[in-house]
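Undergrad: model this:
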Amino acid sequence: MTVRSRIIGCGSYLPSNVLTNEELAKRVDTSDEWIVTRTGIRQRHIAADGEMTSDLAVAAATQAMEHAGVTAADIDMIIVATATPDNTFPATATKVQNRLGVVGFAFDIQAVCSGFVYALTTADMYIRNGQVKTVLIIGAETFSRILDWQDRRTCVLFGDGAGAVVVQAVEGQGTIEDQGILASRLHSDGGKYNLLYVDGGPSSTQTVGHLQMEGKEVFRHAVTNLAGVIREVLADTGLEPADIDWLVPHQANRRILDSTARKFGISEDKVVITVDRHANTSAASIPLALTEAVHDGRIKRGDIVILEAMGGGFTWGASLIRW
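TA: All right, here's what the predicted structure looks like:
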């Protein structure tokens, strides 16, 4: 028998404050047409004053646990993927752990937009090594706190939110017919650091800083890197692009989503798209999109699902799952 990591529940949370393109155009030199044409984004959710990343994470986690039918006593480990923690330390995951009443252990992962895939892969390793049985994984971000709201190149792109999944050990036969995570690949390239970064931090400026991005270069690398890592997880399992039932990508830019899908001949109706309503929520974007597609019935048990993302670092990765 082979131990697999199976997602048994999903949850999400979006702040109630919705900022549309039209409203944003009153603050900065932009327009709805300009934003939609270049990104596909029409609106984003913004955390309220005093609403922290941990608050978003707890709300998403609570829904995921309810959906999975588990309690705090069942959770062995919590991983929070975030680039916008409540504090420099301790880990936001420990605050979430305390509020949920979980006794196990908890830590954060920082891989920016790839954070959820990194966290999912890490949880899979713990489960397959027999160290834990049930893991709560959360992607949560308040990117609105690190944006320069006078910079139209960046402030139009991002939003706040959280998504969560509960992953549990199950027995499989060691074949691609097993339910659970079948393959994962992770990559990073620190040489591209200056193309997408935040210009602040405790040991550099002693400030939080603002997000800086070279959009055209990020786009170019994203399409290439994401296509490459999808090929890798397909090759690891012997599956073909035609076997993919659902592509759940990081929701960065509609043009990146479309370009990646075209490279594999994946039709638009097989791509889960939320970027128009959520904008880029970094580590939260994949679990937010996944939760929507699971809860509305699009993703069904037995489906082949690929999750993929690229973020600052650069970091990128993909997971291939039989739902």
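Undergrad: rest of the way, CA atoms for contacts and neighbours
TA: OK.
Undergrad: what lies in contact with stretch 91-98?
TA: Residues lying outside stretch 91-98 but in contact with it, judged by CA atoms under 8 Å, 6 or more residues apart in numbering, are 53-54, 57-58, 78-80, 85-86, 103, 105-108.
Undergrad: buried ones in stretch 261-268?
TA: 261, 266 (16 or more other CA atoms under 10 Å).
Undergrad: what residues does it touch?
TA: Residues outside stretch 261-268 that contact it (CA under 8 Å, 6+ apart) are 227, 241-242, 244, 258, 271.
Undergrad: what's the neighbour count on residue 130?
TA: Residue 130: 11 surrounding residues under other CA atoms under 10 Å.
Undergrad: tell me the secondary structure for it?
TA: Following DSSP: H, G, I helix; E, B strand; the rest coil, the label given to residue 130 is coil.
Undergrad: tell me which residues in stretch 126-146 are buried?
TA: Within stretch 126-146, the residues that qualify as buried by neighbour count (16+ other CA under 10 Å) are 126-128, 132-146.
Undergrad: ignore what I typed, I meant stretch 63-82.
TA: When burial is assessed from 16+ other CA under 10 Å, stretch 63-82 yields the following buried residues: 63-65, 67-68, 70, 74-82.
Undergrad: could you do stretch 286-302 as well?
TA: Of all the residues in stretch 286-302, those buried under the rule 16+ other CA under 10 Å are 286-294, 299-300.
Undergrad: distance from it to the middle of the chain?
TA: Stretch 286-302 has its C-alpha centroid displaced from the chain centroid by 14 Å (CA atoms, centre = their mean, to the nearest Å).
Undergrad: check stretch 181-188 too.
TA: The gap between the average C-alpha position of stretch 181-188 and the chain average comes to 14 Å, counting by CA atoms, centre = their mean.
Undergrad: return the closest of the buried residues of stretch 63-82 with respect to residue 2.
TA: Using CA to CA, residue 76 is the member of those that lies nearest residue 2, at 20.1 Å.
Undergrad: for the closest one, which non-adjacent residue is closest in space?
TA: Computed as CA to CA, 6 or more residues apart in numbering, the closest residue to residue 76 that is not its neighbour in sequence is residue 104, at 4.6 Å.
Undergrad: second input sequence below; structure requested for side-by-side comparison:
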Amino acid sequence: MTNAVIAATGLFTPDQSISNAELVDAYNAWAERWNADNADAIAAGELEARTPSSPEFIEKASGIKSRFVMDKAGVLDPARMRPNLAERSNDELSILAEMAVKAARDAIARWGKPVSEIGAVLCAASNMQRPYPAMAIEVQQALGIEGFAFDMNVACSSATFGIKTAADFIASGSVKAVLMVNPEVCSAHLNFTDRDSHFIFGDVATAVIIEAEDQAGAGGWEILGSRLKTVFSNNIRNNFGFLNTAALATGAAPDTPGGPTDKLFVQQGRKVFKDVVPMVAEMIVDHAADLGLEPAGLKRLWLHQANINMNEMIGRKVLGRDPAPGENVIILDDYANTSSAGSIIAFHLHNDGFAPGDTGLICSFGAGYSAGTVFVRKRA
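TA: Predicted coordinates for the structure are as follows:
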């Protein structure tokens, strides 16, 4: 059996960002207009008035200060409250594939090898642009890669599930190197008129090259072990798709009377926190024990960027103490929750200071419920 290593990573960050203050101004303007338009129903007790938000509320609830997006103007337009991304023809590179290709090219440049050595492409993400053709195959064609490609979706855990899948392909001898991409246009699936969730997500794309150890050059990260877990839950859900678009035919906007409020991202945040934090912490500790690793000895945690409270509590449970500064990486303040890409962004931007033999953990968790752990060791 051939061991796998993480040979390189890449990142694409949109050039537009939205601060909490900007997002709140847009939401509050929308809420004021909504309350005025529905004043009679509110007075009659048929509807509840929309409550204004504040930057302080968002940061306390999530740790988020800003987020990158593919279209700022549409999101901040109180009359629209969603991105305005022009539909492209079937002959043009799709938005999701374009983002993935940019992240992939960054990873390939850092890898320093020709794409002819890559035998498979996986597109592992939450927010797929279409059912088929697979986004991964479009990315494969754009990069001139032979072999095979397919999409996979395990919500926010998609990247760790993708790393595990790639490592298994390498262990079986199917391929020598795999490109995994995680493009996320989360803003296209988010209800920007929901005060409790409109601030959560951002747009981004990441890429990871997983390679057989016997052909990898110096450096990189040995994958010591990867483990996956799923438990069904409706507490995080997104119903949007061609089978569930009947409500959209009315033309009603989300979160308005008759609008498709459940067709975009929805969650029961408190229930998610209560269920997921102990599940993930226990999974990490158990997996570490099976690998002969002491959790407190991990040099760094690169967790899914869910919200600051979840990440901090998982860090404390795993390490058995308050993490030291930089030990439990947080990139939520700048990127927000970027679904499957979050743990990879954290790993990509903050993997410095490791000596050969030092260990760390890439971990993701989210809808499903789903969770994945990938323990890595710095190579010489």
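Undergrad: TM-score them against each other, please.
TA: Taking TM-score structural alignment, normalised by the length of the first structure as the basis, the two superposed chains have a TM-score of 0.92; 313 aligned residues with a CA RMSD of 1.9 Å.
Undergrad: quick one: residues contacting residue 177 of the second structure.
TA: Residue 177 of the second structure sits in contact with 117-120, 170, 209-212, where contact means CA under 8 Å, 6+ apart.
Undergrad: just give me the match in the second structure for residue 106 of the first structure.
TA: Residue correspondence to the second structure (TM-score structural alignment): residue 106 of the first structure is matched to residue 149.
Undergrad: what's the answer for residue 286 of the first structure, then?
TA: Residue 286 of the first structure maps onto residue 343 of the second structure when the alignment is built from TM-score structural alignment.
Undergrad: list the contacts for the nearest residue to its match once chain neighbours are set aside?
TA: Using CA to CA, 6+ apart and skipping the chain neighbours, the partner closest in space to residue 343 of the second structure is residue 304 (4.4 Å). Residues near residue 304 of the second structure by CA under 8 Å, 6+ apart: 156-157, 311, 339-343, 363-365.
Undergrad: please report how far the counterpart of residue 304 of the second structure in the first structure lies from residue 117 of the first structure.
TA: Applying TM-score structural alignment, one finds that residue 304 of the second structure aligns to residue 250 in the first structure. The gap separating residue 250 of the first structure from residue 117 of the first structure is 10 Å, by CA to CA, to the nearest Å.
Undergrad: then residue 234 of the first structure?
TA: Between residue 234 of the first structure and residue 117 of the first structure the distance, using CA to CA, works out to 16 Å.
Undergrad: please identify which of the two sits among more neighbours.
TA: Higher neighbour count among residue 234 of the first structure and residue 117: residue 117, with 29 against 21, using other CA under 10 Å.
Undergrad: quick one: the contacts of residue 304 of the second structure as a markdown table, columns for distance to residue 34 of the second structure too.
TA: Listed next are the contacts of residue 304 of the second structure as a markdown table, based on distance: CA to CA, whole Å:
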| residue | distance to residue 34 of the second structure |
| --- | --- |
| 156 | 32 |
| 157 | 36 |
| 311 | 35 |
| 339 | 29 |
| 340 | 33 |
| 341 | 34 |
| 342 | 33 |
| 343 | 37 |
| 363 | 40 |
| 364 | 37 |
| 365 | 35 |
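Undergrad: could I get those as a markdown table with secondary structure and distance to residue 16 of the second structure?
TA: As requested, the contacts of residue 304 of the second structure are exported to a markdown table (DSSP: H, G, I helix; E, B strand; the rest coil; distance: CA to CA, whole Å):
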| residue | secondary structure | distance to residue 16 of the second structure |
| --- | --- | --- |
| 156 | strand | 22 |
| 157 | coil | 25 |
| 311 | helix | 26 |
| 339 | helix | 18 |
| 340 | helix | 20 |
| 341 | helix | 17 |
| 342 | helix | 18 |
| 343 | helix | 21 |
| 363 | strand | 27 |
| 364 | strand | 26 |
| 365 | strand | 27 |
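Undergrad: still on that earlier bit, give the contact list for the match of residue 286 of the first structure.
TA: Residue 343 of the second structure sits next to 302-305, 362-364 when contact means CA under 8 Å, 6+ apart.
Undergrad: ok, 10 Å please
TA: Applying CA atoms under 10 Å, 6 or more residues apart in numbering, one finds that residue 343 of the second structure lies in contact with 156-157, 159-160, 206, 301-306, 329-331, 337, 361-365.
Undergrad: likewise for residue 238 of the second structure?
TA: 126-127, 155, 189-190, 262-267, 367.
Undergrad: please redo it, this time with the cut-off set to 6 Å
TA: With contacts defined as CA atoms under 6 Å, 6 or more residues apart in numbering, residue 238 of the second structure is in contact with 263-265.
Undergrad: for the residues you listed, give me JSON lines that also has neighbour count, secondary structure and distance to residue 28 of the second structure.
TA: Formatted as JSON lines, the entries for the contacts of residue 238 of the second structure read as follows, by neighbours: other CA atoms under 10 Å; DSSP: H, G, I helix; E, B strand; the rest coil; distance: CA to CA, whole Å:
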{"residue": "263", "neighbour count": "20", "secondary structure": "coil", "distance to residue 28 of the second structure": "22"}
{"residue": "264", "neighbour count": "18", "secondary structure": "coil", "distance to residue 28 of the second structure": "20"}
{"residue": "265", "neighbour count": "21", "secondary structure": "coil", "distance to residue 28 of the second structure": "20"}
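Undergrad: please name the nearest non-neighbouring residue to residue 149 of the first structure.
TA: residue 155 (5.4 Å).
Undergrad: one step back: ok, the buried residues of stretch 63-82 of the first structure vs residue 32 of the first structure, which is closest?
TA: residue 82 (28.5 Å).
Undergrad: nearest spatial neighbour of residue 222 of the second structure, chain-adjacent residues omitted?
TA: Across the structure, with CA to CA, 6+ apart as the measure, the residue nearest residue 222 of the second structure apart from its sequence neighbours is residue 5 (4.4 Å).
Undergrad: the one you found falls within a strand, correct?
TA: Yes: in this structure, residue 5 of the second structure lies within a strand as judged by three-state DSSP.
Undergrad: what do we get in the first structure for residue 108 of the second structure?
TA: Under the alignment defined by TM-score structural alignment, residue 108 of the second structure is paired with residue 65 of the first structure.
Undergrad: list the contacts for the residue nearest to residue 222 of the second structure?
TA: 210-211, 213, 221-223.
Undergrad: next SSE after the longest helix belonging to the second structure?
TA: Identified as the longest helix of the second structure according to DSSP state H is helix 269-290. As assigned by DSSP states H and E, the chain's next helix or strand after helix 269-290 of the second structure is strand 300-303.
Undergrad: by contact count, what packs against that following strand?
TA: Judged by 3 or more CA pairs under 6 Å, 6 or more residues apart in numbering; DSSP states H and E, strand 300-303 of the second structure is in contact with helix 342-349, strand 359-366.
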